[in-house]
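>>> based on what follows, work out the 3D shape:
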Amino acid sequence: MSLFPTGADWRRAAKDLVEGLAAWHIWTLLAFNDIRQRYKRSRFGQFWITLSTGIFIAGIGSVYSFLFGQPVETYIPYLAVNIVIWGMLAGIVTDSTAAFTQAGSILGQQALPKTIFVMRVIVRQLIILAHNLVIIALVFLLFGIVPTAAAVMAVPGLLLLAVASLPAGMTIGLLCTRFRDLPQIIQSLLQVAFFLTPVMWHVDQLGGRVPYVIDFNPFAIFLLLVADPLHGHWPGIGRYVQALAIIGTMVLVTAPLFARFRARIVYWL
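Now for the predicted structure:
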């Protein structure tokens, strides 16, 4: 049996993508329901998302501002923005590992487009991001920080991140459905990526050394595209070129993989 997708495979994959994206009411409903179920009997409900993230930022920010010799009034706002954006990046990767296995009961009963369940992950993380944006607003208010005009550039950065999440989520979800040890490996790699990404440290602290830590780190590139504008910096055109190159590469990898093995997902569940 050929490992390369046939013409019929490509047509079915394209149909899955088009129908899945068009079924926005399904993946939106599923995403909101996931959040509601997660905090169903909680007193604070969905705002536990905001509370837990805020406590983490306050605790880590107080300690690391002294470790890095940074003023608390500048470091905590910097950390708040980065942690919130990193939370979305890591959340998409982590949730994508179970994108199809979590939907096993649904896929076993209905022939729904597989794209729906990747979009479910992306929307779920966007909802969590919306909750956590409250933290950024409160921290900025507390420390008297006024966003600059550059903040509007966080929107195209976030759009690029969402676009990149679709092929990334498809590939991760498909591979993790086939290879059940892979989610643990990805989780371990995410922990390494956290320390290699400028979440708690500044890019300037590298002093021009080992630039590949940033330039060849997809997490760093998308983090900076969204976070830098909120810090008052205009992203360079090079960052957008890097992001588009990453998206293009992921599409080239994901498209044949999804076309060839999309139909097998149900059998791997």
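>>> from now on I want contacts and neighbour counts done on CA atoms only, so please keep to that.
OK.
>>> all the helices of the protein, in order from the start?
For the chain, the helices defined by DSSP state H cover 7-22, 24-38, 48-67, 72-96, 104-107, 115-142, 154-178, 182-196, 212-215, 218-230, 237-261, 265-268.
>>> what's the fifth one in contact with?
By that I understand helix 104-107. Where contact means CA atoms under 8 Å, 6 or more residues apart in numbering, the residues beyond helix 104-107 that reach it are Val266, Leu269.
>>> now swap in the fourth one and tell me
Contacts made with helix 72-96 from outside it, assessed by CA under 8 Å, 6+ apart, are listed as 53, 57-58, 61-62, 65-66, 118, 121-122, 125-126, 128-129, 132-133, 135-136, 139-140, 143, 165, 168-170, 172-173, 183, 186-187, 190, 198-200, 219, 223, 226-227, 230-231.
>>> next: stretch 34-52.
The contact list for stretch 34-52 (CA under 8 Å, 6+ apart) reads Arg124, Ile128, His131, Asn132, Val134, Ile135.
>>> isn't the fourth one right up against Thr53?
Read it as Asn132. Yes - using CA atoms under 8 Å, Asn132 makes contact with Thr53 at a distance of 7.3 Å.
>>> looking only at neighbour counts, state which of these two leads.
Asn132 (25 against 18; other CA atoms under 10 Å).
>>> ok, the more buried one - contacts?
Asn132 neighbours (CA under 8 Å, 6+ apart): Ile49, Thr50, Thr53, Val84.
>>> gap between the third one and Val203?
Summarising the geometry, the distance separating Thr53 from Val203, computed by CA to CA, to the nearest Å, is 23 Å.
>>> try the second one
Taking CA to CA as the criterion, Thr50 is separated from Val203 by 27 Å.
>>> now show me the structure for the sequence below, then we'll compare the two:
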Amino acid sequence: MPTSPPPVHAGRSWARAFQDIREGLAARELWGHLGWQDIKQRYRRSVIGPLWITLSMAVTSAGLGLLYSQLFGSPIGTFLPYVTVGFIVWAFILGCLTEGSDAFISNEGLIKHLPAPLTVYALRTVWRLTLMLVHNLLVYLAVLIIFFGYLSQPYKLQETANAIVQPGLSWTALLAVPAFVLIAANGAWVTLLFGIISTRYRDIPQVIAALTQLVFFMTPIMWSTDILNQRFGEGDHSWAILIAELNPVYHFIQILRAPLLGLQQSWHHWVVVGGVTLVGWALALVAMRNYRARISYWV
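Purely as a prediction, here's the structure:
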């Protein structure tokens, strides 16, 4: 006689996973308040408060931008804004990877005593990082005002014959809005997925912290792809450009950096980011379906 399928565990269902995400998005007052509190608590009793975020980014970008512009022989007026925006976007991505992996561990007390969707803690992390990015955008605005004359017309990041001519700032700067929304959506699934894995395996945050240092130097943040073309050319050494193209972080940074600096728009960056978004959310949903109910025990 036919046998009935095995029962599905009460905590393992797609309906509960999607319900958690819906309820988490709906609880915007909760994760919004928690994110604000994180910023306030971090700079409590500080004289200038959250402006330390802006000051730190300004000093780092100015120092490294001036240094590497001289090392690579790049014009300061265009290379310094390039490095600055790269650092701003990288800081957000880095936060999603490192702080996201600790999202559930650091919220152990709330998870055990507050009946809230797990998505709330992921959104709390992304919202906190968004607030920090807004503070860092003050550095971008200052750089934009200072170097607007260089960025408002066609320019090169490298003064070489084979360097790409960038079109300069235009209405395409509006693409920065959907670009950030897409990056933030990826930050949410990164926080959910890595947060769940890290809660079960506590070595993962250390692994992520170590790997991000390598990713930083392999990503065109303090250097541009024009340098690879200058060094290797486009002939038999065209494989060198794969150093950047096979790095998904490069595409995430470029979809936001390009409109903010008037760089040449390349839609393949959007295609790569869109593909990563779909795959990442699929993995995050699988993790939410299978392990969401176990988080409170693992923490």
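>>> contacts only, for the alignment partner in structure 2 of Ala137 of structure 1.
Here Ala137 of structure 1 is matched to Leu141 in structure 2, going by TM-score structural alignment. Contact analysis of Leu141 of structure 2 by CA under 8 Å, 6+ apart lists nothing.
>>> likewise Thr191 of structure 2?
Cys96, Leu97, Glu99, Gly100, Ser101, Ala103, Ala122, Thr125, Val126.
>>> could you dump those into a markdown table with neighbour count added?
What follows is those, written out as a markdown table (neighbours: other CA atoms under 10 Å):
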| residue | neighbour count |
| --- | --- |
| Cys96 | 27 |
| Leu97 | 21 |
| Glu99 | 22 |
| Gly100 | 31 |
| Ser101 | 29 |
| Ala103 | 27 |
| Ala122 | 28 |
| Thr125 | 26 |
| Val126 | 30 |
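>>> more crowded one of Thr50 and Val203 of structure 1?
A side-by-side neighbour count of Thr50 of structure 1 and Val203, using other CA under 10 Å, places Thr50 first with 19 against 16.
>>> what's around the aligned partner of Gln41 of structure 2 in structure 1, how many residues?
Taking TM-score structural alignment, the alignment pairs Gln41 of structure 2 with Gln37 from structure 1. The tally of other residues near Gln37 of structure 1 (other CA under 10 Å) stands at 12.
>>> same check on Phe32 of structure 1?
Other residues close to Phe32 of structure 1 by other CA under 10 Å number 14.
>>> check the gap between it and Phe56 of structure 1 for me.
In terms of CA to CA, Phe32 of structure 1 sits 24 Å off from Phe56 of structure 1.
>>> show me what Glu23 of structure 2 lines up with in structure 1.
By TM-score structural alignment, Glu23 of structure 2 lines up with Glu19.
>>> what does Ile183 of structure 2 align to in structure 1?
In structure 1, Ile183 of structure 2 lands on Leu161 (TM-score structural alignment).
>>> so for structure 1, the centremost residue is which one?
The centroid of structure 1 falls nearest to Leu89 when counting by CA atoms, centre = their mean (2.8 Å).
>>> what lines up with that residue in structure 2?
Under TM-score structural alignment, Leu89 of structure 1 pairs with Ile93 in structure 2.
>>> my read is that Tyr68 of structure 2 contacts Met222, right?
Yes - between Tyr68 of structure 2 and Met222 there is a contact at 6.9 Å, judged by CA under 8 Å.
>>> so the two - more neighbours on which side?
Met222 (22 against 17).
>>> OK, contacts around that one?
Leu64, Gly65, Tyr68, Val83, Gly86.
>>> quick check: it vs Lys40 of structure 2, distance?
31 Å.
>>> equivalent analysis for Trp90 of structure 2, please.
Distance from Trp90 of structure 2 to Lys40 of structure 2, by CA to CA: 23 Å.
>>> who's more crowded, these two?
Neighbour totals were compared for Trp90 of structure 2 and Lys40, and Trp90 leads with 20 against 14 (other CA under 10 Å).
>>> contacting residues around the match of Ile183 of structure 2?
Phe222.
>>> again with the one 5 residues further on
When contacts are counted by CA under 8 Å, 6+ apart, Leu166 of structure 1 touches Val118, Met119, Ile122.
>>> now check the last one against structure 2: what is it aligned to?
In structure 2, Ile122 of structure 1 lines up with Val126, judged by TM-score structural alignment.
>>> please name the residues that touch its match.
Val126 of structure 2 touches Cys96, Ala184, Gly187, Ala188, Thr191, counting by CA under 8 Å, 6+ apart.
>>> relative to Tyr121 of structure 2, how far out is the fourth one?
Right, Ala188 of structure 2. 10 Å.
>>> cool, the first one as well?
Between Cys96 of structure 2 and Tyr121 of structure 2 the distance is 12 Å, computed by CA to CA.
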